[in-house]
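# One predicted model, sequence on top.
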Amino acid sequence: MDLLRIATAGSVDDGKSTLIGRLLFDSKAIFSDQLDAVEKTSTERGSEYTDLALLTDGLRAEREQGITIDVAYRYFATPKRKFIIADTPGHIQYTRNMVTGASTSDLSIVLVDARKGMVEQSRRHAFLVSLLKVPHLVVAVNKMDLVDWSEEAFEEIRNEFADYASRLNIADVQVIPVSALTGDNVVSRSENMPWYQGSSLMHHLENVQIASDSNLVDVRFPVQYVIRPHSNDYHDYRGYAGQVASGVLKPGDEVVVLPSGLPSTIKEISTADGPVEAAYPPMSVTIRLNDDVDVSRGDMIVRPNNQPMVAQNFEAMVCWMSDRPMRVGQKLAIKQTTKSARALVKGLRYGLNINTLHRDEEAGSLSLNEIGRITMRTTQPLLADAYQRNRTTGGFILIDEMTNDTVAAGMIIEGS
């Protein structure tokens, strides 16, 4: 079975955690003792119903406040597919957590309260889904039970979102009316909304096509670790371990090691279970080459006629994640694939208004959760692609060297 990575998003109290709890409950993906614990906690809190949100809101602060703070990952499977769900926060102050959860997702679910319609966070999260190049988006119009299952309320939200999404770069958008509290249209079709002829949320998650979303054209293998066993039985063994970022690698393929440019051919590809005939994303493998070339962590194995850009100067979109504003001239550490270097913020082209998508070219800095386009220079060349072409080699994080805090997530646009 293939694996679908999902991230939820939306404003506060839109019901993200409850929706995930309903998916787990109705698909029989939780144990009886987990359900007993949730029922007990719900009773102690005076709830009239079993609060399924407690299945994901695990932090004490989350339960006390009734909000999601940290990204909670839940794993479950149906007969058709395996799933990893990242339940991300809705508060604007935790937008950085949402970026973290969505950055590796195949599909994002943005919840919208049927009573409130599109709000600022709905637009913010939809824009971030577009910015992070998540291939599939589901807009779940939740709490339909509180608007008497109104088709008019649903259509109004769908039209409003379609107008906003027309200015974004999202290839696949589905809008589904649901009630996470009652389970309508979550796993099973709803009898309360006969006017809706589409699939339930679970049916869509089980059948959405994701195989074609991987970049199988550009071979990119960032080397994470060089394996040299200290044993007489393996004194000639040299393997290069890492995760395939894109493309397909096979024994016998001609490759080039960057940044040195030294050529070789693949001798063997293996996993923990032994040799394999091919490696493709997101497999973690060890590659052996026929030639004894100089390869170390941060290098990249690619095809001779299909290479990434080697850039020290580049432009990128960044989501600022620190309480301290970003300023031009700031020096930071950068982590991109398995490469680490130091970087300088050379300039801020513009800040971006999430609601209007207006570019503020007069912006002098970026504050917490703000998004903007910057120019950077690194001390060492990066082996990168534009984020739109390759989310792995085009993404990076910036780190404050004094505190070791991650202060920004970035997406490379172009470089030189």
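Good, I have the coordinates.

# CA only for contacts and neighbour counts going forward, please
Noted.

# Tell me where the longest helix sits in this structure.
helix 151-165 (DSSP state H).

# Tell me how far it lies from the chain's centre.
25 Å (Cα atoms, centre = their mean, to the nearest Å).

# buried residues in the next helix or strand after that helix?
Scanning forward in sequence from helix 151-165 by DSSP states H and E, the next helix or strand is strand 172-177. Neighbour-count burial for strand 172-177 flags 173, 175-177 (criterion: 16 or more other Cα atoms under 10 Å).

# Turn these into JSON lines, columns for distance to Gln330.
Putting the buried residues of strand 172-177 into JSON lines (distance: Cα to Cα, whole Å) gives the following:
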{"residue": "Val173", "distance to Gln330": "38"}
{"residue": "Val175", "distance to Gln330": "42"}
{"residue": "Ile176", "distance to Gln330": "44"}
{"residue": "Pro177", "distance to Gln330": "46"}
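
# Put this next to the previous one:
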Amino acid sequence: FSWSLKTMGRGGNQDYDEDDYYDHEADDGDGTEYTEEENIAYYLPELKEKMKTKGVKKTEDELTEALVKANFDVAIAFKELTRAPPKPKPESAPKPKAKPKALGTLTKPAAPQAGSPSPPPKHKAPQTPMEPKTPLNFPPSTPKTPKGLMGMTFDPLPEQTFETLVDDDGKHRLSIVVVGHVDAGKSTIMGHILFTLGLISKKVMHKHEKESRQQGKASFHFAWLLDEQEEERARGVTIDVGVTYFETPHRRITLLDAPGHKDFVANMITGAAQADAAVLVVNSVKGEFEAGFVQGGQTKEHVVLLKSLGVKEVVVAVNKMDTVDYDQDRFNQIVEELTPYLKQTGFRDEDIRWCPVAGLAGENLDKAKDPKLTSWYQGPSLLDLIDSFQPAERLANYPMRLCISDVFKTQSLGTTIAGKMETGKVAAGDKVVMMPAGEIYTVKGIERQNEPVKEAAAGDNIELGLNGVSDPLSLSIGSVLCSFGAVPVKFATKFTAQMITFKSSRPITMGYNAVLHIHVLSVPCVISKLVALLDKNMEVEKKKPKCLPKDKSVSCLVEITTPKAICLELFTEFRNLGRFMLREEGETIAAGVVKDIPPPLPRD
């Protein structure tokens, strides 16, 4: 496909009426049936997150059994699982454990309630919700203004002014995400860089070497510096987005190590959504590069996702060059095959740079040493290229927008949220509003790169302690913290979008189910209306098409509905919160931008 976000964000006098957006009535969904397996896959991640926030540990079998008994009402299952066990009566014989219900079909229960926590991007990666065989027609409902904001007047939004923020020592803060096909060596490269920079002691490194040998994974000792979970180490793959920090001569880097396995693309999207630039790692081993790129691996999808999420620059690290004896012809072959796809996706020549490396051997991470490589490559090292990423422009004068990517408790901050400051500034003692719930809190303290700071600004990845949180369960992944007294972020249960589709397994029709990925949020959604097909100039070609074809890419206007209110912005007003992707059954089927958001209803 060939498109650009500038094209997708343009306005213009397009030939459609306002009524074209909302004149279809959604099916009521009565009698829609799903198998028990589908309902389990749909509701289990939400129950897991509620249990984790509560601090109660249960096995997956116990959670599943509770969901089945509660007819897939998450609130009832959660209440039963967290209820204190009754005191046993000595005279009563214990009853035999009830057998699980047999698999069958169940009428779809109510959709998750607004404000319920979404699966977290850290810790164990949430699975993409299973695509039901029949439509999840969410009841059409427009959210109301939160009670906490009733009667408030807001300061008008200032004219947007972009600027690059520089620390006192002249360094720019930058977030980079490391992506690529599974087993390309992403974590090994970044772990070795941390060791090379002296951020990991020899004692810690020796410990990882010993433990990795004992588990028969001797070559994973650098990767284990970032892959800390037992499941990640046992499987030998990254599952969560690992976050760490290091500095180069001109940059302060927040490093986001994203998973490459196709089962965890949702987590990769969470990492890429917080990044300013990217390192794409490809495997130079013959057959391995082809598996990741030519044969439908994750390399192509990661490139599309990076560009769709607004990443402008990418360094391609051609890894494991030592295993091909630093063969220049192999390096050039990979460059020739991958360059056209990067350019087709929208990256310009000046946005793409190439670097041959050997992550395990440490070759060309900070400098090239092996004569077999230096005989034909005299270019910059990987760290040099990272240091030369362009400083990102920030909306520092805009009201605060912080997308919550994690919720937890710490000794220093208490109830804590983590995320990236998209705009504005925040300081300890400030009042903030969490949207879409409208809850008002006070900032207790701020930590950046594991150090306490007095304030944070746009572009910072921070941890924020909050006072005034009566119920930690009200803090949910994908909510957005906003400045108190300023116009908050928009929210809605449906919006109109302009998007481009990719090849999929079946045509997209009205009522099509998918998973919506927008900023750090992943939520089920329904394409509730097909508004129009667009031509190459983004003008209306055909109104109200019956379907979008599965075997080619098309540009279109659609209406998307979600089961609960989500935070978003118009792409023309605020790009980082106005981009999204749609995925189904492990594949990205569309990418797009938000074009229109209905306003919330006033309260009675």
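Great, that's in hand. Remember, predicted model here, so these are calculated numbers, not experimental data.

# Need the TM-score from the superposition.
Scored against TM-score structural alignment, normalised by the length of structure 1, the superposed chains reach a TM-score of 0.64; 337 aligned residues with a Cα RMSD of 4.9 Å.

# Give me the angle between the longest helix of structure 1 and strand 172-177.
Per axes from the mean of the first three to the mean of the last three Cα atoms, to 10 degrees, the angle that helix 151-165 of structure 1 makes with strand 172-177 is 160 degrees.

# May I see the buried residues of helix 151-165 of structure 1?
Applying 16+ other Cα under 10 Å to helix 151-165 of structure 1 flags 153-154, 157-158, 161, 164-165 as buried.

# got those as a markdown table, with distance to Ala86 of structure 1 columns?
Below are the buried residues of helix 151-165 of structure 1 laid out as a markdown table (distance: Cα to Cα, whole Å):
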| residue | distance to Ala86 of structure 1 |
| --- | --- |
| Ala153 | 28 |
| Phe154 | 26 |
| Ile157 | 24 |
| Arg158 | 24 |
| Phe161 | 23 |
| Tyr164 | 24 |
| Ala165 | 23 |
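
# From Tyr75 of structure 1, how far out is the residue positioned nearest the centre of structure 1?
Central residue of structure 1 (Cα atoms, centre = their mean): Ser103, 2.1 Å from the mean position. Going from Ser103 of structure 1 to Tyr75 of structure 1 by Cα to Cα, to the nearest Å gives 17 Å.

# so, if you compare the buried residues of strand 172-177 of structure 1, which one comes nearest to Leu4 of structure 1?
Val173 (16.2 Å; Cα to Cα).

# So what does the closest one match up with in structure 2?
Aligned against structure 2 by TM-score structural alignment, Val173 of structure 1 finds its counterpart in Ile352.

# that's a strand at Ser219 of structure 2, yeah?
No: counting by DSSP: H, G, I helix; E, B strand; the rest coil, Ser219 of structure 2 is located in no strand; its state is helix.

# what's around it, how many residues?
13 (other Cα atoms under 10 Å).

# Now do the contacts for it.
212, 360 (Cα atoms under 8 Å, 6 or more residues apart in numbering).

# could you redo the last one with a cut-off of 7 Å?
Going by Cα atoms under 7 Å, 6 or more residues apart in numbering, Ser219 of structure 2 touches no other residue.

# With the one 3 residues further on instead?
For Phe222 of structure 2, the contacting residues are 188, 191-192, taking Cα under 7 Å, 6+ apart as the criterion.
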